[in-house]
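**Student:** Have a look; sequence and predicted model below, questions after that.
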Amino acid sequence: MIVSALATAVGVNLGLTVLLVSAYSLLRRRPPFVSVYAPRRPYAPLESWLAAAWRRSEDDIHAAAGLDGVVFVRIFVFSIRLFAVVAVVGVGVLMPINFMGDQLQLIDFTDLPSKSVDVLSISNVQDGSNKLWLHFSAVYIITGVACYLLYYEYRYISGKRLEYFMTSKPLPQYFTVLVRAIPITDGGSVSDAVDKFFKEYHSSTYLSHTVVHQTGKLRRLLNETEIMWTKLKNLKYVPQRPSTDNPPKKFLGLFGRNNPIGKYQKRLEDLEENVRMEQSDATRRQSHCQSIGYWVSSQCHSSLPFLLCALNNEAIFDHARICVCQWD
């Protein structure tokens, strides 16, 4: 790679970064994007949000975005720390050594933009030179720093996660397992079979259960209904011609005016009928999937964590094992 090409790549990336940051700073104030971000001060300086975001502490991020937001930010922190070490070792140690090598011809600084940057790489170090040991040492140093930073971030995030679970209130989902492939007896339902089994074999830990139905088709119909309703609602902002008794006419069914309001209303009626039919089928259909809840006292939860495991292959009555294990 020649110097001019490297400078062009750096300039393009910096230009795109400035362009995207400026576009976000301007577009976030526009009314169509209020649902994404509604600033309290629409006429504040463009760079104000950058300074405010930089000053936010980790506790602020945890309160606003939760533990997942903190982990996401820690990824950037890890990257900055690692590349800072790489930059110091590469620019401060390796590049001067490479530049002082004599493997390649000397550079004519009068035509520097058209020259290659290979003189700054390991290619300019003489074969068999003792300076190559610095490159090997740099590789081991960077690898060791990367492993240490990974271990440090893992220990830090694991501590945050354990702290979150130990300080939070006991919630039912902490003591819930998912059970599949439940056999149905003649004349009974899935709910009755689950309730009878766990009351008989796990009466001390069983609290309740909830049937989870497979309603993917119903969810798709509801989403499509919401989209149609949004389109129909947006039509009130579009000027419409006065309605007449005669419907819009088309030539050969291809050309002519169309009535979008009537089209969307008809589509909404069809979707409503499909939703009702799917709801009726869902109430009659029992899914082979249960969510089982266990009761654990708050005293035990605050002192020792518990492990809830469900190991099932085919049928819960034959292969599933549901247990509450205490960690010492």
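**Tutor:** Structure's in. What do you need?

**Student:** For the rest of this, base every contact and every neighbour count on C-alpha atoms.
**Tutor:** Noted.

**Student:** unless I'm mixing things up, S4 is touching S114, no?
**Tutor:** Yes. Here S4 reaches S114: they are 6.3 Å apart, a contact under Cα atoms under 8 Å.

**Student:** same for the helix or strand hosting Y264, what does it pack against?
**Tutor:** Using DSSP states H and E, Y264 falls within helix 260-284. If contacts are counted by 3 or more Cα pairs under 8 Å, 6 or more residues apart in numbering; DSSP states H and E, helix 260-284 sits against helix 216-234.

**Student:** that older thread, can you give me how far the helix holding Y264 is from the chain middle?
**Tutor:** 32 Å (Cα atoms, centre = their mean, to the nearest Å).

**Student:** Beyond it, next helix or strand please.
**Tutor:** Using DSSP H and E, the first helix or strand after helix 260-284 is strand 289-294.

**Student:** what sits up against that next one?
**Tutor:** Applying Cα atoms under 8 Å, 6 or more residues apart in numbering, the external contacts of strand 289-294 come out as 172-173, 175-182, 194, 205-213.

**Student:** So which of those residues sit within strands?
**Tutor:** With strands taken from DSSP state E, the overlap with the contacts of strand 289-294 comprises T176, V177, L178, V179, R180, Y206, L207, S208, H209, T210, V211.

**Student:** ok, second structure coming up, stack it against the first:
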Amino acid sequence: MDFSALVTSVGTSFLIFVVLLLLYVWLASKQGNQVVYYPNRLLKGKGKDGYVSKTVNPFTWMAEAWRASEDEIIAAAGLDAAVYLTFVGTALAIMVVSSAVCLPVLLPLSATDRNNQIERQEALAKNKTASSYDDFDNLAMGNIQQKSNRLWGFVVAAYFVSFVTYFILWKTYKRVLNLRAREQASLEAKPEQFVILVQDIPLVPPGKTRKEQVDSFFRRLHPDTFDRSLIICDISQANKVWVEIEGYRKKLARAEFVSEESKTRPTHKTGFLGLMGKSVDSIDFYNEKIKDLMVKLNTKQKVALTEKQAGAAFIIFNSRLAAASAAQVVHSQLTDTWTVIPAPEPRQVLWKNLTIPFYQRMIRANTVYIIVFLTVIFYMIPITFVSAFTTLDELRKLLPFLKWVVDKKALKSILEAYLPQLALILFLAFLPVILMILSKAEGIASESQAVRAASGKYFYFIVFNVFLGVTLGGTLFQSLKQIQKEPSKIVNILGTSLPKTATFFISFVALKIFVGYGLEISRLVPLVVYHIKRRFLCKTEAELREAWAPGGFGYATRVPNDMLVMTIALCYAVLAPMIIPFAILYFAVGWLVLRNQALNVYVPSYESYGRMWPHIQIRIIAALILSQLTMIGYFSVKEFVYSFLLIPLPVASLLFAYLCKKRFYTSFCVTSLEVACKDVKEVPSLSSIAEAFTPPCLHLEDKFDDPEGFEDARSTVSSRASSMVTS
């Protein structure tokens, strides 16, 4: 991509951002759009705390987002959102401080040298094809001559960026740990703080029930603090019936609304898609279906509770301290039995995964890793091809039928400005859902853990395919003929061309800043979808509420995409420092826009108390190590005698990661006893904890008014239950 294409890309992206921002200002002021732009505030206004939603002047959103305190962010969107915004702020701080050396020192060193000009003249003198370059390429390390003393400035900058990253990450780790501890020690106790999850329970001994086995085991180990157990069942059949009942209940509510509105009883046909078959009264039909299914559900519940008890259970203790202590203790001398972890928050429990045995979880995890590895490898092929569009001149030579495109300057600029970035974004759009499905297939117990697992897979995928794929793919394509003639110089050719791919990534980051965050703040897609549903599909209040429900931040894709920008910025901060201003702009705009979304829009579907931070931090270090290895290789290409001085940097990064893990990581896996021992305002009742950890398909009004009755149903196990294996 040449400089004119870069200017075209950045300029038009900025114009799109301005238009989207003006649309937000206009659309958010409309009363009918309040549920799209301020759903969080509206929901808080209906809450028990009496918070009343207020009309917000859209012009003041920047000031409100800027002034909002961390406590306000946590109150509005939860600690996970606050930790995510802390990550964005941390990335911004690293880039801002790094720019203090990289921009004023490295840019003049590069701009005043003339390596690109010398290489071009030498190539022309030898009648070889000379690599094209422009003034923008002269601002990168590629314009520094080999063995030049100017390279000392880049060595100093590499150390400066590395130690700035270490310092800021260390401070942030301590800050997030304190935030997590403060929330966990809150006076408002949560049900999961009194519960642990035990899996891989051995077969039931003869003459005992599963509940008796579990109760006797934990009562013996925790005689003073054990309260009771909730045995987990295979609820797959009961859940199918429950889902069907919920579907008919929604249809019934819709039919009753239509009846009240039209003053006539609605009817429908019972055949295929409601287009054929017998015509029936909808209200009577749905009521009859629900009644029949309730009988069926009751049967399935009894089967699940008595014949399909699994080798897993929730264990309730009488204090937070006891539960925290039990979650950290090895309960069996065999590691594949009585495995214990802290209980996940009730609303994020993945019920079907709780019954998966120990070795099956291991096999599933390894199988998923292999599938992900193959996915990463095979995605490399189309993305490498896409990267070739950054060098249309070379594509013109290999594919002559494209001459009519390349010869038109305006069309060529547009293609170079947008096609590669849009193609990459489209490629990446299909992957997150697949990775989330694979992560849940591992047998993970909670939604938040599945999100972290999917986020990790997505991060490594985009780093390998997008960053390395585009960089190496574009470079190889650009220099293919030269490599064919002189294969031994492939490393030198790759190293020499590496800084020149910075223009592609600058355009890519600019597109994510202006178009990505422009669409985020304007919420055009959710707005259009909401109004279509409201106009043609929604009848009841529940349907309307479901149509505008915003959901959470979607960390499984947000964090890896931000990490991609962080990886690009760290890898090019020294090699091509002009990328730093764009990285600063990306994280600055993101910090402001996402704070607004946390305050006004997104409603968290779960809370993990910042468990994602250690995973974010280790990936920032991984990105830093990648950048350090890249610099070592490039300094070698430059034949710098003292390039060995950079070797300690990746070693220092590994030591820093190890130190952080030893000092902080354990407190993110479990709740420390120091935190758990804090007083609580009120201990949740047994009935409320039992209800919280009951799957929805077993949680019916007529069954759980009496929690003791619920436990009696669970403990009434037939004699053959001891040999039952969960399917």
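**Tutor:** Looks like it arrived, so ask away. Since this is a predicted model, take the numbers as computed values, not measurements.

**Student:** Structural similarity score between the chains, please.
**Tutor:** Superposed pair, TM-score by TM-score structural alignment, normalised by the length of the first structure: 0.72. Supporting alignment: 306 aligned residues with a Cα RMSD of 4.3 Å.

**Student:** among the ones in strands among the contacts of strand 289-294 of the first structure, which ones are buried?
**Tutor:** The neighbour-count test (16 or more other Cα atoms under 10 Å) marks T176, V177, L178, V179, R180, Y206, L207, H209 as buried among these.

**Student:** And the residue lying closest to the fifth one once chain neighbours are set aside, how far from K217 of the first structure?
**Tutor:** By that I understand R180 of the first structure. Spatial nearest neighbour of R180 of the first structure, excluding adjacent residues (Cα to Cα, 6 or more residues apart in numbering): C289 at 4.6 Å. Separation of C289 of the first structure from K217 of the first structure (Cα to Cα, to the nearest Å) stands at 17 Å.

**Student:** go on, V190 of the first structure?
**Tutor:** Per Cα to Cα, V190 of the first structure is found 21 Å from K217 of the first structure.

**Student:** Neighbour count: these two, which is higher?
**Tutor:** V190 (19 against 13; other Cα atoms under 10 Å).

**Student:** Who are the contact partners of the more buried one?
**Tutor:** So V190 of the first structure contacts I182, P183, I184, Q286, S287, H288 (Cα under 8 Å, 6+ apart).

**Student:** Using JSON lines, lay out those together with distance to V34 of the first structure.
**Tutor:** As requested, those are exported to JSON lines (distance: Cα to Cα, whole Å):
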{"residue": "I182", "distance to V34 of the first structure": "47"}
{"residue": "P183", "distance to V34 of the first structure": "51"}
{"residue": "I184", "distance to V34 of the first structure": "51"}
{"residue": "Q286", "distance to V34 of the first structure": "42"}
{"residue": "S287", "distance to V34 of the first structure": "41"}
{"residue": "H288", "distance to V34 of the first structure": "43"}
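
**Student:** Closest one of these to C309 of the first structure?
**Tutor:** Distance ranking of the contacts of V190 of the first structure against C309 of the first structure, using Cα to Cα, places I182 first at 16.7 Å.

**Student:** Now do the closest one: how many residues are near it, please.
**Tutor:** Per other Cα under 10 Å, the neighbour tally for I182 of the first structure reads 21.

**Student:** What distance do you get for it to V324 of the first structure?
**Tutor:** Taken as Cα to Cα, the span from I182 of the first structure to V324 of the first structure is 20 Å.

**Student:** Give me the buried stretch members for stretch 423-440 of the second structure, please.
**Tutor:** A423, L424, L428, P432, L435, M436, L438, S439, K440.

**Student:** Where in the first structure does it align, residue-wise?
**Tutor:** Aligned by TM-score structural alignment, stretch 423-440 of the second structure falls on no residue of the first structure.

**Student:** what distance separates that stretch from the middle of the whole chain?
**Tutor:** 11 Å.

**Student:** What lies in contact with it?
**Tutor:** In contact with stretch 423-440 of the second structure (Cα under 8 Å, 6+ apart) are residues 353, 368, 372, 383, 386, 450-451, 453-454, 457-458, 462, 466, 556-557.

**Student:** For stretch 476-494 of the second structure, give the distance from the opening residue to the closing one.
**Tutor:** With Cα to Cα, one end of stretch 476-494 of the second structure sits 7 Å from the other.

**Student:** For it, list every residue counted as buried.
**Tutor:** L476, F477, Q478, S479, L480, Q482, I483, I490, I493, L494.

**Student:** still on that earlier bit, closest one of the contacts of V190 of the first structure to L26 of the first structure?
**Tutor:** Relative to L26 of the first structure, the closest of those is S287; by Cα to Cα it sits at 49.8 Å.
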